[in-house]
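Asker: sequence unknown, structure follows:
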């Protein structure tokens, strides 16, 4: 039996609602981070993406894109992800 990593489990289990919410939030995230290069954003669209709300009160979201980890402070994104998850 193959061993499933936590990241692969989260990627499969949360891909529906989280991906939808993050894709909906992507335009505002890009606007908040003008230093993101277009080549990075185009390669990110082909990678698995998982959003982890680390601290809802502080607005901290960790985005796992492929093998990269990006920490974002965005209260509005936390609110939208929470709403998309039905919480």
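Answerer: That came through fine. These figures come from a predicted structure and were not determined experimentally.

Asker: make it CA atoms for all contacts and neighbour counts henceforth
Answerer: OK.

Asker: hey, where'd the strands end up in this protein?
Answerer: All strands of the chain, identified by DSSP state E, fall at 49-55, 60-65, 68-73.

Asker: Just put these in TSV and tack on distance to residue 30 and mean neighbour count.
Answerer: Shown next, in TSV, are these (distance: least, CA to CA, whole Å; neighbours: other CA atoms under 10 Å):
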stretch	distance to residue 30	mean neighbour count
strand 49-55	15	19
strand 60-65	13	18
strand 68-73	11	13
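
Asker: Quick one: closest of the ones you listed to residue 29.
Answerer: Relative to residue 29, the nearest member of these by CA to CA is strand 68-73, separated by 8.7 Å.

Asker: for the closest one, packing partners?
Answerer: strand 60-65 (3 or more CA pairs under 8 Å, 6 or more residues apart in numbering; DSSP states H and E).

Asker: and here's the other structure:
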């Protein structure tokens, strides 16, 4: 990749995958309680990485940071969206 960094490539690819996954998650989100954003919510693209589907760990890559979240329900929803 000439002028494209690995992180930028992953970010762009992840944004496309997130958009596709969001399309699958929307119907199930309508039946769940709506989650509200707070003042510190991310405004830039977010890439979610699940290394082990049997764990509850999701690594979020935001800008130059990595944030590890432990949320079994989120892992299951991402796996369901990816399997569609």
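Answerer: It's in. All values derive from a computational prediction rather than experimental measurement.

Asker: possible to save the strands of structure 1 as CSV with distance to residue 7 of structure 1?
Answerer: Formatted as CSV, the strands of structure 1 follow (distance: least, CA to CA, whole Å):
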stretch, distance to residue 7 of structure 1
strand 49-55, 8
strand 60-65, 8
strand 68-73, 11
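
Asker: who wins for proximity to residue 23 of structure 1 among the ones you listed?
Answerer: With CA to CA as the yardstick, what comes closest out of the strands of structure 1 is strand 49-55 (9.6 Å).

Asker: In structure 2, point out the residues matching the closest one.
Answerer: On structure 2, the counterpart of strand 49-55 of structure 1 by TM-score structural alignment is residues 46-52.

Asker: remind me, longest helix of structure 1?
Answerer: helix 15-32 (DSSP state H).

Asker: in that one, what's buried?
Answerer: 15, 17-19, 21-22, 25, 29 (16 or more other CA atoms under 10 Å).

Asker: farthest pair in those?
Answerer: Greatest spatial distance in those: 15 and 29, 18.6 Å, computed using CA to CA.

Asker: before we move on, the earlier item: which residues touch the match of strand 49-55 of structure 1?
Answerer: Stretch 46-52 of structure 2 is contacted from outside by 10-11, 14-15, 18, 57-63, 75, using CA atoms under 8 Å, 6 or more residues apart in numbering.

Asker: With distance to residue 50 of structure 1 added, can I get the buried residues of helix 15-32 of structure 1 in TSV?
Answerer: Converted to TSV, these look like this (distance: CA to CA, whole Å):
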residue	distance to residue 50 of structure 1
15	7
17	10
18	7
19	7
21	10
22	9
25	13
29	15
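
Asker: any idea which of those is the one closest to residue 83 of structure 1?
Answerer: Nearest member of these to residue 83 of structure 1, counting by CA to CA, is residue 21, at 9.0 Å.
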